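A.B. asks: no FASTA, just this:
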């Protein structure tokens, strides 16, 4: 009998692996519903859905390995990064999913609230928070909605050699800002942005991508701390925020 491996577990959801099957258990049934619908619409490789009995979603293992890990250099080739960029472009060029995305006002309000929490709890020097809040402002502009993954972490993109074999974890998919997806996959791996854009295309705003690096790191840190993760681990969110202080 295959052993049960706990891939991730916190108060909101848990993911277990049993052999070649992942079992995702989510306290919010809407997350799995969005994931199933998004994978059916996405024009790029996604995991095979084996069955769905709320609150459990069973999906097959994706071949290959993740593009990289946050906090570690990516061993993937420039060509693999370019292939990931091309896949993201296909997603962004696809018809919009038929459910709403986040509103700009909601993103701005969340950013302000999370910055206030970071300041009140003194988890980072105030000047780091203020500087990154300033940089993040460039992301708070109207955008043309595209079909975004919504949580395109580097560990959610799988490659085999120079080919994308699958993109996982679609529960945040929605209409949204293309620059957000590009920022999340390169968060903590800023040096691979040009490799990614070699496949995606050059009609991007690098200043907005950099703004999303700051915004995402500011907004995610509170959640990570409360759910037992460490945004202060080497190469992770706090390092991303500190690195902005070295820029002109």
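C.D. replies: Alright, I've got the coordinates. For clarity, every value in this text was computed on a predicted model and none was experimentally measured.
A.B. asks: Could you use CA atoms for every contact and neighbour count after this?
C.D. replies: Noted.
A.B. asks: Surely residue 180 touches residue 212?
C.D. replies: Yes. Using Cα atoms under 8 Å, residue 180 is in contact with residue 212, at 6.1 Å.
A.B. asks: Which one of those two is surrounded by more residues?
C.D. replies: Neighbours were counted for residue 180 and for residue 212 using other Cα atoms under 10 Å; residue 212 has more, 26 against 23.
A.B. asks: Okay, one more to line up with it:
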């Protein structure tokens, strides 16, 4: 081992890589507990948990590489994206986990949070009013009743590891709990719209693309200010603001 790699770090949590071990430090013990429980229950490949201490979790590295990264073209094959969709389906078909989830709002709660965030984005001059208004309209399609399923809750493409066309595991389970299946599929394909058909083909169930696009808008609108405040760049090419612009 030559160095310690900082994978991600902000005021809420940090992840370090030390050789073949990832060490996660989280200020929210409940979030850490959810992650450990979700990995033990999910009927799909997850990292091996090596040990857990208060606010600290060590897991083994997964083989392969990330399916994709926001803001960068994915080099993974269409079959790999389809395999990710099939893996999501297996998770969604599993029994609901025995906890409510840290942020499992229903449509009304999401709508209220979204309206507050849209007002702040415009008032603070973060985004143009027409961009916010258009995406708030698109996001409305996500705000419908949905049957709760076991969701990952933050199924970003860089949380899905593949080796060739096979999914070797999924990381970062702190947002897991009951939720909308299409939220997971939207998170997986955020910024990778060209792979939505591949994911749906692997998922093997009818998916309303308008609802997926609505979740793209909703997730991006809710995320922009948080990302800026935590020193991430949602304005980078291919990232959240470009996702919003694509809906215009």
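C.D. replies: Thanks, I have the structure now. The structure presented is a predicted model; accordingly, all values stated were derived computationally and were not measured.
A.B. asks: just checking, what's the longest helix in the first structure?
C.D. replies: helix 206-226 (DSSP state H).
A.B. asks: contacts for that helix?
C.D. replies: Around helix 206-226 of the first structure, the neighbours that count as contacts under Cα atoms under 8 Å, 6 or more residues apart in numbering are 110-111, 114-115, 117-118, 129, 132-133, 135-139, 179-180, 182-184, 187, 230-231, 237-238, 240-241, 244.
A.B. asks: on average, how far is that helix from the matching bit in the second structure?
C.D. replies: Using mean Cα distance after the TM-score superposition for the first structure, helix 206-226 of the first structure ends up 0.5 Å from its aligned counterpart in the second structure, as a mean over the superposed pairs.
A.B. asks: tell me the centre residue of the second structure?
C.D. replies: Nearest residue to the geometric centre of the second structure (Cα atoms, centre = their mean): residue 154, 2.5 Å.
A.B. asks: sorry, back to before: among the contacts of helix 206-226 of the first structure, which are in strands?
C.D. replies: The subset of these located in strands under the criterion DSSP state E is empty.
A.B. asks: Take those and keep only those in helices.
C.D. replies: Using DSSP H, these in helices are 110-111, 114-115, 117-118, 129, 132-133, 135-136, 179-180, 182-184, 237-238, 240-241, 244.
A.B. asks: Show the buried residues in those.
C.D. replies: Among these, those buried by neighbour count (16 or more other Cα atoms under 10 Å) are 111, 114-115, 117-118, 129, 132-133, 135-136, 179-180, 182-184, 237-238, 240-241, 244.
A.B. asks: What is the equivalent residue in the second structure for residue 157 of the first structure?
C.D. replies: Using TM-score structural alignment, the partner of residue 157 of the first structure in the second structure is residue 160.
A.B. asks: Helices of the first structure, start to end?
C.D. replies: Here the first structure has its helices, by DSSP H, at 29-41, 78-93, 104-120, 126-136, 178-186, 193-200, 206-226, 237-244.
A.B. asks: In the second structure, which residue range corresponds to the longest one?
C.D. replies: Mapped onto the second structure using TM-score structural alignment, helix 206-226 of the first structure covers residues 209-229.
A.B. asks: Return the set of buried residues in the matching stretch.
C.D. replies: By neighbour count on 16+ other Cα under 10 Å, the buried set for stretch 209-229 of the second structure is 211-222, 224-225.
A.B. asks: and if you look at stretch 71-88 of the second structure?
C.D. replies: Across stretch 71-88 of the second structure, burial judged by 16+ other Cα under 10 Å covers 71, 74, 76, 78-88.
A.B. asks: same thing with stretch 153-172 of the second structure?
C.D. replies: Of the residues in stretch 153-172 of the second structure, those buried (16+ other Cα under 10 Å) are 153-163, 165-172.
A.B. asks: Count the neighbours of residue 177 of the second structure for me.
C.D. replies: So residue 177 of the second structure, with other Cα under 10 Å, has 25 neighbours.
A.B. asks: Aligned to it, what sits in the first structure?
C.D. replies: Using TM-score structural alignment, residue 177 of the second structure pairs with residue 174 in the first structure.
A.B. asks: how many neighbours does the residue nearest to that match when sequence neighbours are not counted have?
C.D. replies: Leaving aside its sequence neighbours, residue 174 of the first structure sits nearest to residue 101 (Cα to Cα, 6 or more residues apart in numbering; 5.0 Å). Around residue 101 of the first structure there are 19 other residues, counting by other Cα under 10 Å.
A.B. asks: Which position in the first structure pairs with residue 120 of the second structure?
C.D. replies: Residue 120 of the second structure maps onto residue 117 in the first structure, by TM-score structural alignment.
A.B. asks: So for that match, what's the nearest residue that isn't a sequence neighbour?
C.D. replies: residue 222 (7.6 Å).
A.B. asks: Next one: that neighbour from residue 140 of the first structure, what distance?
C.D. replies: Applying Cα to Cα, to the nearest Å, one obtains 20 Å for the distance of residue 222 of the first structure from residue 140 of the first structure.
A.B. asks: With residue 221 of the first structure instead?
C.D. replies: Distance from residue 221 of the first structure to residue 140 of the first structure, by Cα to Cα: 19 Å.
A.B. asks: again with residue 12 of the first structure
C.D. replies: For residue 12 of the first structure, the distance to residue 140 of the first structure - Cα to Cα - is 28 Å.
A.B. asks: okay, these two: which has more neighbours?
C.D. replies: Between residue 12 of the first structure and residue 140, residue 140 has the larger neighbour count (other Cα under 10 Å), namely 16 against 10.
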